[in-house]
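> Sharing a sequence plus its predicted fold:
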Amino acid sequence: MKLVRYGQPGREKAGILDQDGRVRDLSGIHADITPELLAPEALSRLRGIAPESLPLVDEGERIGPCLTGTSKVVCIGLNYRDHARETGKPIPSEPVVFMKATTSISGPYDDVVLPKGAEKGDWEVELGLVIGQKAQYVAEEDWQRYVAGYCVVNDVSERAFQVERGGQWVKGKSSDTFCPLGPWLVTADEVADPQNLELTAEVSGEIMQAGSTSEMIFDCAHVVAYLSRFMTLLPGDVIATGTPAGVGFARNRFLKPGDSLRLSVAGLGEQRQQVVAHEDRRS
């Protein structure tokens, strides 16, 4: 299944894609794509619904982030050898872990807003894992029991905040709109091999990243098991598994207002964003 959320920010409703790729209204059965809906039993019941029996959603509706109720976004840094090399960092011996604030979550087609003082905005296309069951001390061979599905993540960064301002990476990763999710949450049964998916990122018509999840240093099984030793993973949590080479930081090419972004992971859909400057408005 490909689950989707549509509607204006804060008022999104649940949807599901039919076999022709059209959004159908699921909100009469489930109001929204919440952590409770990601449990195996709930997803099993959902598979019994024929999307074609549901009302069509207007094609003009905004598509929101593909789930709500996320308690944390956990990211794995330097998880592709070519990306580690392009940043001048050694290949990590253990996963590099950092977080993004949940307030950074935005829709897959929403604008990416460069924050006040931004100098070095950057892009990172990533495979996102969406947790479906509470996970603690998971064995690697059992990791798939805990993953409800997958989505595209753009781990937008402000490298000057991240690298040049001291402290931890989180402040360069957490500005509003810095975590577009979706367009779809694709349930795990539709992804035959999450370690064999192509990822691409294009900036203003130029392909910047082209890689495969087969190139991860630490695969999905290891990442889920590893994280579950150090924190409880809850339904709705998102794990961003790292990015291949081609980021702006390595190219000395940073985002500026007017840039456009297109990011995709095979089978999980495509994101499209415009980059805009922060506007100083009274709240």
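That came in fine, so what should we check first? Residues are numbered from 1 along each chain as shown.

> Please make it C-alpha for all contacts and neighbour counts, starting now.
Fine.

> For D25, give me its contacts.
Applying C-alpha atoms under 8 Å, 6 or more residues apart in numbering to D25 gives the contacts 13-16, 54-57.

> Buried subset of these, written for PyMOL?
Only the buried members of the contacts of D25 enter the following PyMOL selection, criterion being 16 or more other C-alpha atoms under 10 Å:
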select buried, resi 13+14+15+16+54+56+57
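
> In CSV, list the contacts of D25 along with distance to L255 and secondary structure.
Putting the contacts of D25 into CSV (distance: C-alpha to C-alpha, whole Å; DSSP: H, G, I helix; E, B strand; the rest coil) gives the following:
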residue, distance to L255, secondary structure
K13, 31, strand
A14, 32, strand
G15, 32, strand
I16, 33, strand
L54, 40, coil
P55, 39, coil
L56, 36, strand
V57, 33, coil
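
> which one of the contacts of D25 sits closest to R145?
Nearest to R145, judged by C-alpha to C-alpha, of the contacts of D25 is I16 at 22.3 Å.

> show me the contacts for the closest one.
Contacts of I16 (C-alpha under 8 Å, 6+ apart): 1-4, 23-26, 51.

> Comparison target below:
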Amino acid sequence: MRIARFRSADGIRLGRIDDGIITDISDVPGVGTSLRAILPELASLRETIEAAHGKCHELAEVILEPPVDDPQKYLGIGMNYAAHAEEARAAGIPIPTSQMWFNKQVSCVVGPYADIHKPRISDKLDYEVELGVVIGRRCRHVAVEDARSVIAGYLVTNDFSVRDWLQQKSPTFTLGKSFDTHGPMGPWLTTDDEIDDPLSLQMQLSVNGEVRQQGTTDDMIYDIYEQIAYLSQVMTLMPGDVLATGTPSGIGAPTGNFLRVGDVVRAEIEGLGVIENRVIAEP
């Protein structure tokens, strides 16, 4: 099942995606307009949602919003793909010896086709296609073998990063990862049951049609189940929390090939869809 948040003449709504058509499910009893709010009950609502016959729209007729616009936590893991860690090492960045997590402040979250700001204060805007994992239920101390059971589903994220604020101007990654608009995600939530193996998905990122990143999720150093187990030792994970699980090699930092105003960045992951964002000057 694929569920989107979208904006139409009726306001912000939730919809079921079927073959390019979005069916409004917001009036289904127990659903409403917040995906985060219904995640713990999604399994019990599934049959009703799949049978719903609400107002229908072509996808081109609506504006897709971030599937989860209000996560309590948006966390990312650094240098978690083997090839990416090697390119970072070659650029003089030490490879971490354990999972290295950072916050992306939730104010950075925008929709899958929103414009992305090139900051006034930096020329080092970088891109990172990442598999986004959305937590489906409150959990703590999750065993690796049980971790898939707490996943609601997946989406495409682009972990835009401002490199000079990431590596030089702040002792943590948080500031360089949290500029406004630098957390596009979507295009919708694909529920876990739709994906046979999230550890073997093709992913690609292009800038103006030129492929910059290409890889598969099986290149992760710590897979998504190990990530959930690690984090849940420290904190309670909540429905709607988003985990950005690492990026393949090919980012702009090692070559200085950073994004410029007018660039169009397209990120796609097998089975999950595409997000595409144009870089504009910060207003």
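Right, received. Where do you want to start? Because the structure is predicted, anything quoted here is derived from the model rather than measured.

> looking at structure 2, which of the contacts of I16 of structure 1 still make contact?
Using both residues aligned by TM-score structural alignment, their matches' C-alpha atoms under 8 Å, structure 2 keeps these contacts from those: 1-4, 23-26.

> Give the aligned equivalent of L155 of structure 2 in structure 1.
Using TM-score structural alignment as the criterion, the counterpart of L155 of structure 2 in structure 1 is C151.

> Pull the contacting residues for that match.
Counted by C-alpha under 8 Å, 6+ apart, C151 of structure 1 has contacts 66, 127-130, 181-186, 268.

> and those residues, which of them are in strands?
Using DSSP state E, 127-130, 185-186 are the members of the contacts of C151 of structure 1 that sit in strands.

> Superpose on structure 2 and give me the mean offset of the lengthiest helix in structure 1.
If you go by DSSP state H, structure 1 has its longest helix at helix 220-230. Compared with structure 2 after the fit, helix 220-230 of structure 1 shows a mean deviation of 0.5 Å (mean C-alpha distance after the TM-score superposition for structure 1).

> what residues does the next helix or strand after that helix touch?
Once helix 220-230 of structure 1 ends, the next helix or strand along the chain (criterion: DSSP states H and E) is strand 238-240. With C-alpha under 8 Å, 6+ apart as the test, strand 238-240 of structure 1 has contacts from 70, 72-76, 126-131, 153, 155.

> what's the matching range in structure 2 for strand 238-240 of structure 1?
The aligned range for strand 238-240 of structure 1 in structure 2 is 242-244, by TM-score structural alignment.

> now that stretch: how far from the chain's centre is it?
6 Å (C-alpha atoms, centre = their mean, to the nearest Å).

> ok, the residue opposite Q274 of structure 1 in structure 2 once aligned to P184 of structure 2 distance?
Matched across to structure 2, Q274 of structure 1 falls on R278, judged by TM-score structural alignment. R278 of structure 2 sits 11 Å away from P184 of structure 2, going by C-alpha to C-alpha, to the nearest Å.

> and for the two, which residues touch both?
Common neighbours of R278 of structure 2 and P184 (criterion: C-alpha under 8 Å, 6+ apart): 113-114.

> rewinding a little: and the contacts of D25 of structure 1 as JSON lines, adding distance to S260 of structure 1?
Output for the contacts of D25 of structure 1, formatted as JSON lines (distance: C-alpha to C-alpha, whole Å):
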{"residue": "K13", "distance to S260 of structure 1": "27"}
{"residue": "A14", "distance to S260 of structure 1": "27"}
{"residue": "G15", "distance to S260 of structure 1": "26"}
{"residue": "I16", "distance to S260 of structure 1": "27"}
{"residue": "L54", "distance to S260 of structure 1": "34"}
{"residue": "P55", "distance to S260 of structure 1": "32"}
{"residue": "L56", "distance to S260 of structure 1": "29"}
{"residue": "V57", "distance to S260 of structure 1": "26"}
